[in-house]
Each structure stands twice: as structure tokens, then as C-alpha cells.
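K.L.:
next input, structure requested:
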Amino acid sequence: MPTQSDMTTHLDTGVLDLLQHQVAVFARRAEQTRLGGVGQARNSMDRAAYLLLNRLDKEGPMGVKALAAGMGIDSSTVTRQVAPLVDSGMVKRTSHPEDGRAVVLQLSPRGKARLEEVRCSRRALMAQVTDGWTSEEQDIFCDLLTRFNVALAAAHATVPQAASAS
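P.N.:
Model prediction:
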């Protein structure tokens, strides 16, 4: 199996340096703006809340374990992140339809409305940022960014826990 050093010697280190630098800049810019959108909804929903609400909206009601597994995070993290969403009325805890003892999380009408408001604001920001790009360029960027995120998630999943804790 090739070592990490072997893999990088076969690739252009200049491109890899530029890529890692641009990813770092992107992460900083994303955190600064929180990619929150434009107008009143800007910076109004943190990343964790957005991702949780979005998943519940797209996949429907589910338990904490399923939500955590689908997001690639720990159940305790989901529990901690969902608590303020429940408190604010954006997520409801309901009984599982087949097992009344189990609890499922469900997007509330208030959560759905708030999520749509934030989505609209974020769409406006993406339109503003990519103004002047062709549809093809937007599609290519989305495809490549999706591919990058999938590969990054896979790489993170293969890192031993002791190494990832540092």
C-alpha cells in the first residue's frame, strides 16, 4: 500500500499546496460570513442547526441515532445540537409510530418556515457570489465541491480516532 509520502510525490505539490491553502481560506470566509445569506436572515442560523433542519426536512422524522449516523457525528452531539431547536419550537419530539417508547425528531411548521427563509437568503448569497458565472461553471463547481466533500468525509472516516483527536 502506498504511503502518504508516496501519494504526494506522484501529484503536483504546488497544486496541493494551493488547494489546501484555498480550502483554509474558504473555511475562514465561510465561518466569517457563516454563509448565512443576505438581508435579515444573514447570520441568523448556525451551521449545525441548518444541517440538522435540512436533513429532517429532506428525510423526514427520525431518531437521534439515525440522524447522527446520517450526518457522521456522535449521538451526544446531535442531542446537544437539537436541544435549542426543540426549545425554540423548530423541532418537535414525537413518539415513534411503530414503537411508542422511542422518540423521533420532526421538523415543526415553524422550523420548516424558518429553514425556507434561511434557504432563500442563502440562495440569494450564492447568486450574488456566482454572478457572472455561466450555468455550466456553476454546475461544474457544484459537482467538484460535492466530490471533494464526499472524498474528505471518506478520508476522515478512515483516520484512526487517536490521530483525529489531535
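K.L.:
please make it C-alpha for all contacts and neighbour counts, starting now.
P.N.:
Noted.
K.L.:
buried ones in the biggest helix by length in the chain?
P.N.:
Secondary structure of the chain per DSSP state H: the longest helix is helix 135-158. Buried residues in helix 135-158, counted by 16 or more other C-alpha atoms under 10 Å: Q138.
K.L.:
other residues contacting whichever helix or strand comes after that helix?
P.N.:
Per DSSP states H and E, the first helix or strand lying C-terminal to helix 135-158 is helix 161-164. By C-alpha atoms under 8 Å, 6 or more residues apart in numbering, the residues outside helix 161-164 that reach it are H156.
K.L.:
could you rerun that using 10 Å?
P.N.:
Residues from elsewhere that reach helix 161-164 (C-alpha atoms under 10 Å, 6 or more residues apart in numbering): 156-158.
K.L.:
export those residues to JSON lines and tack on distance to S76?
P.N.:
Converted to JSON lines, the contacts of helix 161-164 look like this (distance: C-alpha to C-alpha, whole Å):
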{"residue": "H156", "distance to S76": "19"}
{"residue": "A157", "distance to S76": "18"}
{"residue": "T158", "distance to S76": "21"}
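K.L.:
closest to L35 out of those residues?
P.N.:
H156 (23.0 Å; C-alpha to C-alpha).
K.L.:
residues contacting that closest one?
P.N.:
Going by C-alpha under 10 Å, 6+ apart, H156 touches 72, 150, 164.
K.L.:
centroid-nearest residue for the chain?
P.N.:
L51 (5.0 Å; C-alpha atoms, centre = their mean).
K.L.:
would you mind measuring from it to T9?
P.N.:
36 Å (C-alpha to C-alpha, to the nearest Å).
K.L.:
can you check E31 too?
P.N.:
Taking C-alpha to C-alpha, one finds E31 at 32 Å from T9.
K.L.:
circling back to that earlier point, so can I have CSV of the contacts of H156 showing distance to A27?
P.N.:
Formatted as CSV, the contacts of H156 follow (distance: C-alpha to C-alpha, whole Å):
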residue, distance to A27
G72, 19
V150, 16
S164, 18
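K.L.:
second chain to compare with the first, below:
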Amino acid sequence: MPTSSDMTTQLDTNVLDALQHQVALFARRAEQTRLGGIGNARNSMDRAAYLLLNRLDQEGPMGVKALAAGMGIDSSTVTRQVAPLVDSGMVKRTSHPEDGRAVVLQLSPRGKARLEEVRSSRRDLMALVTEEWTPDERDVFCELLTRFNTALSAVHTAMPQASPAS
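P.N.:
Just a heads-up that it's a prediction; the model follows:
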């Protein structure tokens, strides 16, 4: 089985260098704009809040452990990121329907409205950025970016986690 360095020599290093550079630029520009959209909702929701609210909207109420597992992050991180969303009324804690002792997180009507406002603003930004693209180009880019993110997530999951410093 070829090693990682064997794979690199088999592939076009110029393309790989260009790809890593473009990904780095994308990461910087995404942070600069926070891909927050345009208009009043621009830069109005951080990435963590957006991803948490979006997941709760798409998958429904769930516990912290399930939310963390689905997002590939630690439960303590989810707990920390959810706290301000609960405080602001965008997420509510409710009892689990089958086990009243367990708590589930649920998107509130306020959170749903806020999420839709941010989504709309971000849609407007994506439309502006890709306004000269054909519908097929948008589809292909979305498909490839999804594939890239999935592969990157798989690599991250397969990597051994660094142990905390003593």
C-alpha cells in the first residue's frame, strides 16, 4: 500500500500546492467575511452558533452527546457553545420525551427565525459571489466542496488525537 509521500509524488505537486494555497486563502477570506452574508444580518452569527442551530433545525431536538457526535466535536465544547444560545432564547432545553431525566436541546421559534434571517443573508452572498457562474458550475462546485469536506473530515477523524500537555 502506498504511503502518503508516495501518493504525493504520484500526483501533480503543482496542483497540490495550488490546492493547499487556495484552501488557505479560502479559510482566511471565510474568516474575514465570516461568510456572514450581506445586509443587516452580515457578520451577525458566529460559525459555531450557525452550525449548531442549523443541525438542530435539520435533525430536530437532541442531547448534547448526539449533537457533539454529529458535529465531530467534544461534548464539553457543545455545552460551552450552546450556553449563550440558550441564554439568548435561540435554543431551549426540554425533557427527553422518553426519559424525563434526560435533557434535549431544541431550536426555539426565535432561533428558527434568526437562523432563517442569517441563511437568507448568506444565500444572498453566495448568489453575489457566483452571479457569473452557470447553474451547472454552481452544482459542480457544491458537489466537489462537499466531497472535499467529507474527505477532510474522514482524515481528521482517522488521525490520532494529540494528548494534552502535562
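K.L.:
TM between them?
P.N.:
For these two chains in superposition, a TM-score of 0.97 is obtained (TM-score structural alignment, normalised by the length of the first structure); 164 aligned residues with a C-alpha RMSD of 1.1 Å.
K.L.:
more neighbours: E31 and T9 of the first structure, which one.
P.N.:
Per other C-alpha atoms under 10 Å, whichever of E31 of the first structure and T9 has more neighbours is E31, with 14 against 9.
K.L.:
the more buried one is in what secondary structure piece?
P.N.:
helix 13-33.
K.L.:
what's the mean distance for that helix versus the second structure?
P.N.:
Compared with the second structure after fitting, helix 13-33 of the first structure has a mean deviation of 0.2 Å; criterion: mean C-alpha distance after the TM-score superposition for the first structure.
K.L.:
give me the contact list for whatever helix or strand comes next after that helix.
P.N.:
Next helix or strand after helix 13-33 of the first structure toward the C-terminus (DSSP H and E): helix 47-59. The contact list for helix 47-59 of the first structure, computed with C-alpha under 10 Å, 6+ apart, reads 30-31, 34-36, 44-45, 60-62, 67-68, 70-71, 77-78, 81-82, 84-85, 90-91, 105-108, 111-112, 114-116, 118-119.
K.L.:
go again using 7 Å as the cut-off
P.N.:
81, 106-107, 115 (C-alpha atoms under 7 Å, 6 or more residues apart in numbering).
K.L.:
cool, stretch 99-115 of the second structure as well?
P.N.:
With C-alpha under 7 Å, 6+ apart, stretch 99-115 of the second structure has contacts from 53, 56-57, 60-63, 89-96.
K.L.:
in strands only, show me those residues.
P.N.:
Cross-referencing the contacts of stretch 99-115 of the second structure against strands under DSSP state E gives 91-95.
K.L.:
taking the contacts of stretch 99-115 of the second structure, please make a PyMOL selection of just the buried ones.
P.N.:
PyMOL command restricting the contacts of stretch 99-115 of the second structure to the buried ones, with burial defined by 16+ other C-alpha under 10 Å:
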select buried, resi 53+56+57+61+62+63+90+91+92+93+94
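K.L.:
closest to E143 of the second structure among the contacts of stretch 99-115 of the second structure?
P.N.:
The shortest gap between E143 of the second structure and any of these belongs to D57, at 22.0 Å (C-alpha to C-alpha).
K.L.:
what lines up against the closest one once you look at the first structure?
P.N.:
Matched by TM-score structural alignment, D57 of the second structure corresponds to D57 in the first structure.
K.L.:
could you measure from its match over to R80 of the first structure?
P.N.:
For D57 of the first structure relative to R80 of the first structure (C-alpha to C-alpha), the value is 19 Å.
K.L.:
same question, V38 of the first structure
P.N.:
Taking C-alpha to C-alpha, one finds V38 of the first structure at 28 Å from R80 of the first structure.
K.L.:
what about these two, which has more around it?
P.N.:
Neighbours per residue, other C-alpha under 10 Å: of V38 of the first structure and R80, the larger number sits with V38, 18 against 10.
K.L.:
run through the residues that contact the closest residue in space to the more buried one that isn't next to it in sequence.
P.N.:
Of all residues not flanking V38 of the first structure in the chain, S121 sits nearest, at 5.3 Å (C-alpha to C-alpha, 6 or more residues apart in numbering). For S121 of the first structure, the contacting residues are 37-39, 41-42, by C-alpha under 7 Å, 6+ apart.
K.L.:
would you mark the buried spots in whichever strand or helix holds S121 of the first structure?
P.N.:
Here S121 of the first structure sits within helix 109-129, counting by DSSP H and E. Using 16+ other C-alpha under 10 Å as the test for burial, helix 109-129 of the first structure gives 111-112, 114-115, 118-119, 121-126.
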